[in-house]
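Colleague: Provided below are the primary sequence and the corresponding predicted coordinates.
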Amino acid sequence: MKIRAAVARETHGPLSLESLEIDDPRADEILVRVVATGVCHTDIVVRDGMLPTPLPVVLGHEGAGVVERVGSAVTKVVPGDHVVMTFASCGGCPSCQDHAPSYCHAFFPKNFFAVRGDGSTALSSGDEVIHSHFFGQSSFATHAICDQRNIVKVPQDAPLELLGPLACGVQTGAGAVLNALRVGAGSSFAVFGTGSVGLSAVMAARVCGATTIVAVDMNNERLAFAKELGATHTLNPTNGDVTEAIMAITGHGLDYALDTTGLSQVIKGAVLSLAPRGSCGILGASAPGSEIVLDEVHFMSGGRRLIGIVEGEANPDTFIPMLIRLYQQGLFPFDKLVKFYPLEQINQAIADSESGITIKPIVRMEGGS
């Protein structure tokens, strides 16, 4: 069938809106009519050639939509179900078998190689191959194909066009707090960087009952917004030493810290801000091969921990519905992060994300903002 999609054809270049052909779903695949898709920093990184995803490709990995068709082997969903499409995993490795799909041994090829396991793609433009299955979906399109591993059924009464970011960015920040760090009631927590991931972490820390929640960023508007979402303190590094300020706030250091910047110096400062037995999670790296330098005596002698976290250490089948319930109860207002754009303005949505004008853009396949 014919679909409309935004195609990345050149490094750093704009996405082009094109009419493409999409395959019928195979026995283990699901065809989803995409309602809306979040724009994530990873889409931008891949567009800019920082990861080895082949071009031309349809990006997008925070898709929400309605199941249109299912393959003969699919039992998880049926046509008409409302769904969110999240990251892909293999289902057979030790991590997947242990319900830890974000640490799938095949995570990189499954999500970044933009092909099926047999090397084929589901998209084409005449005789030209267009790479598909980015994060198991390629949802910058009116339709996407995924499989049972990366589709999550969501309640019919939830606002479907809003839910895509739960698949990656929001899941990453909230899951880091709730699943990986397991921030406890009455504890102290700081997040370094207040984009959509960091602000999701702030909201999750509030849900956990953390009583000291510190947001660190160089953008004062974002810091003010973090306070609206639950931060008890905000710090701008341009105004003084952040570690000293955190020590003054807490008296002994943080129970938990989370870095969303991927910058080595920021990570070092976050670890220096930890109390004895404190834990710091990191969600990314500034570039492949980048290194973290720590004060070894400080790190070792206090029993401190540094943890790498992928996709919020979430099992999406259970975690995404939980976040939806928290949102519906008024406890996790992630809708305050978003701004909607029509598909025709996808490049503007990406530009606004890069500039910081919009915290979390969501692209609607139909309709405007």
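Modeller: Structure's in. What do you need?
Colleague: okay, CA-based contacts and neighbour counts for the rest of this
Modeller: Fine.
Colleague: Gln156: how many residues sit nearby?
Modeller: The local packing of Gln156 (other CA atoms under 10 Å) involves 11 other residues.
Colleague: With Thr238 instead?
Modeller: Neighbours of Thr238 under the rule other CA under 10 Å: 10.
Colleague: Which residue, neighbours along the chain excluded, lies closest to it?
Modeller: In this structure, Thr238 finds its nearest non-sequential neighbour in Met218, 6.7 Å apart by CA to CA, 6 or more residues apart in numbering.
Colleague: could you list every residue that touches the one you found?
Modeller: Residues near Met218 by CA atoms under 8 Å, 6 or more residues apart in numbering: 236-238.
Colleague: same thing with Val214?
Modeller: 189-191, 231-235.
Colleague: What residues of whichever strand or helix holds Val266 count as buried?
Modeller: Assigned by DSSP states H and E, Val266 belongs to helix 264-272. The neighbour-count check on helix 264-272 (16 or more other CA atoms under 10 Å) flags 264, 266-272 as buried.
Colleague: before we move on, what about stretch 195-210?
Modeller: Those would be 195-208, 210, for stretch 195-210 by 16+ other CA under 10 Å.
Colleague: Now, the residues you listed that are in strands?
Modeller: Among the buried residues of stretch 195-210, no member is found in strands (DSSP state E).
Colleague: check contacts around the nearest residue to Val115 once chain neighbours are set aside.
Modeller: Closest residue in space to Val115, ignoring its immediate chain neighbours: Thr121 at 5.1 Å, by CA to CA, 6+ apart. By CA under 8 Å, 6+ apart, the contact set of Thr121 is 114-115, 129-133.
Colleague: Second structure follows, compare the two:
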Amino acid sequence: MRGNAAVLRESGTELTIEEVEFGELASDEVLVRIAGVGVCHTDLTAQSGGVPLPLPVVLGHEGAGVVHAVGSAVETLSVGDHVVLSFDSCRECATCKAGHPAYCELFAALNYFGTRLDGTATMSRGDEDVHGSWFGQSSFGAYAVASVRNAVKVDDDVPLDILGPLGCGLMTGAGTVFNVLRPAPGQSLGVFGLGAVGLSAVMAAKAAGCATIVAVDLNPERLKLATELGATHVIDPSQTKDVNWAITEITGTGLDFTVDAVGLGSVVRQAVEALRSPGVCATLGLQGLENEMTIDQGHLLIGRTLTGVIEGDADPHELIPKLIELWREGDFPFDRLVERRPFDEINEAISSARSGQVIKPVLVFDTA
């Protein structure tokens, strides 16, 4: 099978659309014809060299499409099934069996190394290996090789081309609220940074019944959208001398929970200091694998918790269907974050994501 893919040949450069070849599937793999794939901040970090990867490589890890072929041992998926692709996990280690596949013991090998576990590549171009398996899929292309572990079957009557972001960015924000913070109805939650991850956290907080939802960002358009999606209060840091003073004015004692969707040390510190005691801050924003930050111990000793979260600590097979059901009910309108663009405009879509012009670009294919 051959198909076009967007190939990164040198860190920091644009992607080039090239025809690649997909070899024989492993027994537990599926070949998916991509309908749409989101552009995620982690893809941008990898493109810039912030994640060490073998080159050439195909990125993309928010894919959704139709199963085109299945490996010999695949029993739970069939040709023609609609699937959303997420991160890969072994499903067998102690962490996976405990319900935390995002912290799989083989996470790095399955998602970051550019090959299958046996060292083989999923794609080639002539005699050259083209590295894939990025988050178990490499879906910046017309086709992607995934496995039954990270391909989540979904109903045929949902808009398949925009579902891909549910497999990473949207799952990260919503999963952090539902799986990690778990606010009770009536509690308060603040979100720092209103990209796709942060706005997903806002929507999830509303769905969870939070009475006070504070959204913090420098972009007035995103603050407006956050209000429409469930935020009860918005703060533009450039328009106030002290964000945490403003939060105290709103809540009286500080927030029960905060979400950092930026990753800058100054923002993480602010999100911790905005908490009441006790309170929990979850940091999600990725600025690079080495990103030193400083927190005063005094801010933690009074009962505050700072925790990092990967992929919303979610099992995609459980959370993705839940998010789709919430969308059907009007409680998770993630489609408002999406802007569709044709696949051949991938570099323009990446630029629009880097600049913040578009919250969630999704590259779409003609799957007729």
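Modeller: Noted; the coordinates are in hand. Just so it is clear, the structure is predicted and the values come from calculations on it, not from any experiment.
Colleague: one step back: kindly indicate which of the contacts of Val214 of structure 1 lies nearest Val83 of structure 1.
Modeller: Nearest to Val83 of structure 1 among those, counting by CA to CA, is Val191 at 30.0 Å.
Colleague: Not counting sequence-adjacent ones, nearest residue to that closest one?
Modeller: With CA to CA, 6+ apart as the criterion, Val191 of structure 1 has its nearest non-adjacent residue at 4.7 Å, and that residue is Leu258.
Colleague: ok, that neighbour to Met1 of structure 1 distance?
Modeller: Counting by CA to CA, to the nearest Å, the gap from Leu258 of structure 1 to Met1 of structure 1 is 44 Å.
Colleague: So for those two, which residue has more residues nearby?
Modeller: Shown here are Leu258 of structure 1 and Met1; by other CA under 10 Å, Leu258 has more neighbours (28 against 8).
Colleague: pretty sure Val202 of structure 2 is touching Ala226, no?
Modeller: Yes: at 7.0 Å, Val202 of structure 2 and Ala226 qualify as touching, with contact defined as CA atoms under 8 Å.
Colleague: intersection of neighbour lists for those two?
Modeller: By CA under 8 Å, 6+ apart, Val202 of structure 2 and Ala226 have these common neighbours: Ala215.
Colleague: buried sites along the helix or strand hosting Leu306 of structure 2?
Modeller: Assigning secondary structure by DSSP H and E places Leu306 of structure 2 in strand 304-308. Neighbour-count burial for strand 304-308 of structure 2, counted by 16+ other CA under 10 Å, picks out 304-306.
Colleague: repeat for stretch 339-358 of structure 2
Modeller: Result for stretch 339-358 of structure 2 [16+ other CA under 10 Å]: buried residues 339-341, 343-344, 346-347, 349-350, 352-354, 358.
Colleague: between these, which is closest to Ala73 of structure 2?
Modeller: Using CA to CA, Phe343 comes nearest to Ala73 of structure 2 of those, at 31.7 Å.
Colleague: To which residue of structure 1 is that closest one aligned?
Modeller: With TM-score structural alignment as the matching criterion, the partner of Phe343 of structure 2 in structure 1 is Leu343.
Colleague: Wait, its match touches Val363, no?
Modeller: Yes: using CA under 8 Å, Leu343 of structure 1 is in contact with Val363, at 5.6 Å.
Colleague: if I've got this straight, Thr300 of structure 2 is in a strand?
Modeller: Rather than Thr, residue 300 of structure 2 is Leu. No: applying DSSP: H, G, I helix; E, B strand; the rest coil, one finds Leu300 of structure 2 to be helix, outside a strand.
Colleague: residue contacts, it?
Modeller: Applying CA under 8 Å, 6+ apart to Leu300 of structure 2 gives the contacts Leu306.
Colleague: Take the buried residues of stretch 195-210 of structure 1 and keep only those in helices.
Modeller: Among those, the residues falling in helices (DSSP state H) are 196-208.
Colleague: separation between the closest residue to Thr212 of structure 1 other than its chain neighbours and Cys280 of structure 1?
Modeller: Distances taken as CA to CA, 6+ apart put Ser188 closest to Thr212 of structure 1, at 4.5 Å, once the chain neighbours are dropped. Separation of Ser188 of structure 1 from Cys280 of structure 1 (CA to CA) stands at 12 Å.
Colleague: Name the residues contacting each of those two.
Modeller: Tyr256.
Colleague: before we move on, back to that, would you mind giving the residues in structure 2 matched to the helix holding Val266 of structure 1?
Modeller: Counting by TM-score structural alignment, helix 264-272 of structure 1 pairs with residues 265-273 of structure 2.
Colleague: Give me the mean distance between the matching stretch and structure 1.
Modeller: Once fitted to structure 1, stretch 265-273 of structure 2 is off its aligned match by 0.9 Å on average (mean CA distance after the TM-score superposition for structure 1).
Colleague: Identify the residues contacting that stretch?
Modeller: Here stretch 265-273 of structure 2 makes contact (CA under 8 Å, 6+ apart) with 190, 192, 243-244, 258-260, 262, 280-281, 283, 291-295, 299, 304-306.
Colleague: Buried among these? Make that a ChimeraX selection.
Modeller: Selection of buried members from those for ChimeraX, criterion 16+ other CA under 10 Å:
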select :190,192,243,244,258,259,260,262,280,281,283,299,304,305,306
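Colleague: list the contacts for Leu31 of structure 1?
Modeller: Applying CA under 8 Å, 6+ apart, we find Leu31 of structure 1 in contact with 24-25, 67-70, 143-146.
Colleague: 10 Å instead, please
Modeller: Neighbour list for Leu31 of structure 1: 22-25, 65-71, 79, 137, 143-147 [criterion: CA atoms under 10 Å, 6 or more residues apart in numbering].
Colleague: Next: Ser200 of structure 1.
Modeller: The neighbours of Ser200 of structure 1, taking CA under 10 Å, 6+ apart as the test, are 166, 169-177, 191, 194, 206, 226, 229, 332-334, 337.
Colleague: ok, of those residues, which come out buried?
Modeller: With neighbours counted using 16+ other CA under 10 Å, the contacts of Ser200 of structure 1 contain these buried positions: 166, 169-177, 191, 194, 206, 226, 229, 332-334, 337.
Colleague: Setting aside sequence neighbours, what's the nearest residue to whatever residue of structure 2 lines up with Pro165 of structure 1?
Modeller: Matched to structure 2 by TM-score structural alignment, Pro165 of structure 1 sits across from Pro165. Distance criterion CA to CA, 6+ apart; nearest residue to Pro165 of structure 2, sequence neighbours excluded, is Glu62 at 4.9 Å.
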